[in-house]
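> sequence isn't available, so here's the structure alone:
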């Protein structure tokens, strides 16, 4: 008799759910809106209600369900407690405790970026690896670090916050975290647009980017078309990211870097240009690490949450 796992990815706009078989196949996925009103007090009751509804609809018995895994956008303690999750309007929240009480099932909770990395290791771009670093290039730069198949959470739940390594301490503009010169300011979608704006303002060199709304996608599209100014911007971005990844590699010696997020839609050219700088800066013993694109997209969180339950 097979067993089942629920994987949950709690986001600021929606909560994604997946029902999995224990060997990893996704049987069904669905989502509900995230009710952040009243300091997010309804989020966990809504999650519990959705799980109980699917449990009943499927006619599952309690002994057939291994447990529930949950990814949330904020730091998470080893016991499944969240000190704060700004996007959910939460202060302290005992996520594991509240859901275990509501469901009577084992519940494991992790930071959403770390959980996504676990998903990519289990069933995505990093499948087969046990030592992996995921780099998520979106509005910010997120990350997740897996060592010997386990998420690196750290003492304060901040393990894997790779976007906040400081690469340019002289940067005048502050990062959202309050520091100056974080990787996130150089390698996120907004960071690439910032680099582009500065480069375009530096002189009048011709570029298809002039007169257009400059986005990370526009920069990479121009780069693929052979635009020399776009090439300078992409090379600068790749230098920052490749250098940061070389530093992380010295600490955990990953088998693979999995690169995801909206910027990764640039595809193979992104991997090629970042790999060039990673190889330039990496400690020789770490140069065997592969750079690959993430493959699970928005489903990485539910896959990783399900895998989290199987970690014990």
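Noted; the coordinates are in hand. As the structure is a computational prediction, the values presented were derived from the model and not from experiment.

> contacts and neighbour counts: CA atoms only from here.
Fine.

> now do the contacts for the spatially closest residue to residue 85 that is not a sequence neighbour.
Leaving aside its chain neighbours, residue 85 sits nearest to residue 74 (4.8 Å; criterion: Cα to Cα, 6 or more residues apart in numbering). Residues in contact with residue 74 (Cα atoms under 8 Å, 6 or more residues apart in numbering) are 82, 84-86, 111-112.

> and which of those residues is nearest to residue 60?
residue 112 (27.0 Å; Cα to Cα).

> any idea how far residue 103 is from the closest one?
Using Cα to Cα, to the nearest Å, residue 112 is found at 21 Å from residue 103.

> so which residues of the stretch 1-150 of the chain form helices?
37-40, 43-58, 95-103, 112-123 (DSSP state H, counting those that start in this stretch).

> flag every buried residue along the shortest one.
The neighbour-count criterion (16 or more other Cα atoms under 10 Å) identifies residue 40 as the buried residues of helix 37-40.

> distance of the residue nearest to residue 142 when sequence neighbours are not counted relative to residue 6?
Sequence neighbours aside, residue 136 is the residue nearest to residue 142 in space, at 4.8 Å (criterion: Cα to Cα, 6+ apart). Counting by Cα to Cα, the gap from residue 136 to residue 6 is 24 Å.

> more neighbours, the two?
residue 6 (29 against 26; other Cα atoms under 10 Å).

> pretty sure that one sits against residue 68.
Yes. Using Cα atoms under 8 Å, residue 6 is in contact with residue 68, at 4.7 Å.

> pull the number of nearby residues for residue 213.
Residues lying near residue 213 (other Cα under 10 Å) number 9.

> now the one 4 residues further on
Burial measure for residue 217: 17 neighbouring residues, criterion other Cα under 10 Å.

> likewise residue 104?
11.

> next one: it relative to residue 67, how far apart?
For residue 104 relative to residue 67 (Cα to Cα), the value is 9 Å.

> and if you look at residue 41?
23 Å.

> residue 103 too?
The value you get for residue 103 to residue 67, if Cα to Cα is used, is 9 Å.

> between these two, tell me which one has more neighbours.
residue 67 (23 against 16).

> returning to what we had before: wait, isn't the residue nearest to residue 142 in contact with residue 265?
No. Using Cα under 8 Å, residue 136 makes no contact with residue 265, being 11.3 Å away.

> presented hereafter is structure B, for comparison with structure A:
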């Protein structure tokens, strides 16, 4: 008899689901729309329907399922309590308990989406074989996670690794989505990079291909910088200086073996990685400068794979 688990990655637009074998192989993966509301009951019912359909198609019995791992887009405590999930309208909820009740499968293990993605990369991706890893995800927001000896560092209230909301500029006048000012996310997320580009274009008269674009995107910014555009390189240097500062500050606290960069913006590849590493190296002690930097490898599967690890690590 083969054993399986489900990895469930809850996002603001879709819920990614994977049926994963006990040895970490993805048997099948699919997505369903994220149902938003004031509580998770509706979304969990949608997930239940999806899991039951999958089990029927694959002729898998309930006793073959070792458990469910699940990510949530907000701080999660060690006992499975989601503090809030602003993007999908949830407040504080005992998500693990509620999921076990509605899905009818236990155990259900819950973790923050960025932290769980880091766990996936540590177990099956760029961090495989490392004892410790800091992951930074650059997308619509900036997420982070620390993995130490195969386990997520969660913290007492579930915010350990929340590098995107590290205060990087105490003099910032605009407000972050979290309500603070000067968060890393305001500069290093895809939207933050566009905001930085708009500021530079307004404040400088340097010629740039960016001025010919109707609407600059983060991809435009990095593609233009790679092509040698002077202003685009100034902007990306500014962004990476702030990223380098945040990573250096994090390393002074957790001193991980390596740093992994993921998220949609990581599509800029080695060019992005080199800039971040250079900025980081200028902000740490000499003996900490040679940390390994790597690009994430699992892409959209990082969340479901990390969620599977939450289950499989308990079984082991």
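Everything's here; your move. Please read these numbers as outputs of a predicted model, since none were measured by experiment.

> mind checking the TM-score on these two?
The TM-score (TM-score structural alignment, normalised by the length of the first structure) is 0.95; 312 aligned residues with a Cα RMSD of 1.6 Å.

> counterpart of the residue nearest to residue 142 of the first structure over in the second structure?
The alignment partner of residue 136 of the first structure in the second structure, by TM-score structural alignment, is residue 137.

> over to residue 43 of the first structure?
Residue 43 of the first structure maps onto residue 43 in the second structure, by TM-score structural alignment.

> next, count neighbours for that match.
18.

> same question, residue 271 of the first structure
18.

> what's it aligned with over in the second structure?
Match for residue 271 of the first structure (TM-score structural alignment): residue 273.

> tell me which element its match falls in.
Using DSSP states H and E, residue 273 of the second structure maps to helix 270-281.

> list the buried ones in that helix?
272-273, 275-277, 279-281.

> just give me the closest of those residues to residue 210 of the second structure.
Of the buried residues of helix 270-281 of the second structure, the one sitting nearest to residue 210 of the second structure (Cα to Cα) turns out to be residue 272, at 18.0 Å.

> list the contacts of the closest one.
Residue 272 of the second structure neighbours (Cα under 8 Å, 6+ apart): 222, 266.

> from residue 28 of the first structure, how far out is the spatially closest residue to residue 228 of the first structure that is not a sequence neighbour?
Leaving aside its chain neighbours, residue 228 of the first structure sits nearest to residue 207 (7.3 Å; criterion: Cα to Cα, 6+ apart). Residue 207 of the first structure is 47 Å from residue 28 of the first structure, where distance means Cα to Cα.

> now swap in residue 19 of the first structure and tell me
5 Å.

> quick one: which of the two has more around it?
Remark: of residue 19 of the first structure and residue 28, residue 19 carries more neighbours, 24 against 12, as counted by other Cα under 10 Å.

> hmm, residue 31 and that one touching each other?
No. Counting by Cα under 8 Å, residue 19 of the first structure stays clear of residue 31, with 11.6 Å between them.

> residue 68 of the second structure reaches residue 311, doesn't it?
Yes. Contact between residue 68 of the second structure and residue 311 holds when scored by Cα under 8 Å: they sit 6.3 Å apart.

> where do the contact lists of these two overlap?
In contact with both residue 68 of the second structure and residue 311: 5, 107-109, using Cα under 8 Å, 6+ apart.

> one step back: the very next helix or strand once past the helix holding residue 273 of the second structure maps to which residues in the first structure?
Where DSSP H and E defines the elements, the next helix or strand beyond helix 270-281 of the second structure is strand 292-295. Aligning strand 292-295 of the second structure against the first structure (TM-score structural alignment) gives residues 290-293.

> any buried residues in that stretch, and which?
291-293.

> which residues in the second structure form strands?
With DSSP state E as the criterion, the second structure has strands at 4-10, 14-21, 26-33, 65-72, 108-112, 132-138, 142-148, 151-152, 258-262, 292-295.

> mean per-residue distance, the fifth one versus the first structure.
With the two structures superposed, strand 108-112 of the second structure lies on average 0.6 Å from its match in the first structure, counting by mean Cα distance after the TM-score superposition for the first structure.

> got the buried residues for that strand?
108-112.

> and what of the second one?
For strand 14-21 of the second structure, a neighbour-count test (16+ other Cα under 10 Å) marks 15-21 as buried.

> ok, average deviation of it from the first structure?
Mean for strand 14-21 of the second structure is 0.9 Å (mean Cα distance after the TM-score superposition for the first structure).

> mind naming the longest helix for the second structure?
Identified as the longest helix of the second structure according to DSSP state H is helix 230-254.

> the first structure: matching residues for that one?
The aligned range for helix 230-254 of the second structure is 228-252, by TM-score structural alignment.

> that stretch: which residues count as buried?
Under 16+ other Cα under 10 Å, the buried positions of stretch 228-252 of the first structure are 229-249, 252.

> same check, this time on stretch 196-208 of the first structure
Residues 196-197, 199-200, 208 are the ones in stretch 196-208 of the first structure that count as buried (16+ other Cα under 10 Å).

> can you report how many residues lie near the nearest residue to residue 172 of the first structure once chain neighbours are set aside?
Spatial nearest neighbour of residue 172 of the first structure, chain neighbours left out: residue 180 (6.7 Å); criterion: Cα to Cα, 6+ apart. By the criterion of other Cα under 10 Å, residue 180 of the first structure has 20 neighbours.

> residue 180 of the first structure maps to what in the second structure?
With TM-score structural alignment as the criterion, residue 180 of the first structure matches residue 181.

> now do residue 59 of the first structure
Per TM-score structural alignment, residue 59 of the first structure is aligned with residue 59.

> just put the strands of the second structure in a markdown table and tack on distance to residue 161 of the second structure.
Formatted as a markdown table, the strands of the second structure follow (distance: least, Cα to Cα, whole Å):
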| stretch | distance to residue 161 of the second structure |
| --- | --- |
| strand 4-10 | 18 |
| strand 14-21 | 23 |
| strand 26-33 | 27 |
| strand 65-72 | 15 |
| strand 108-112 | 10 |
| strand 132-138 | 8 |
| strand 142-148 | 4 |
| strand 151-152 | 9 |
| strand 258-262 | 12 |
| strand 292-295 | 17 |
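
> for the residue nearest the centre of the second structure, which residues are in contact?
By Cα atoms, centre = their mean, the second structure has its centre lying nearest to residue 114, at 3.0 Å. Listed by Cα under 8 Å, 6+ apart, the contact set of residue 114 of the second structure reads 73, 137, 143-145, 303.

> rewinding a little: run the chain-centre distance for the match of helix 230-254 of the second structure.
18 Å (Cα atoms, centre = their mean, to the nearest Å).

> cheers, nothing more for now.
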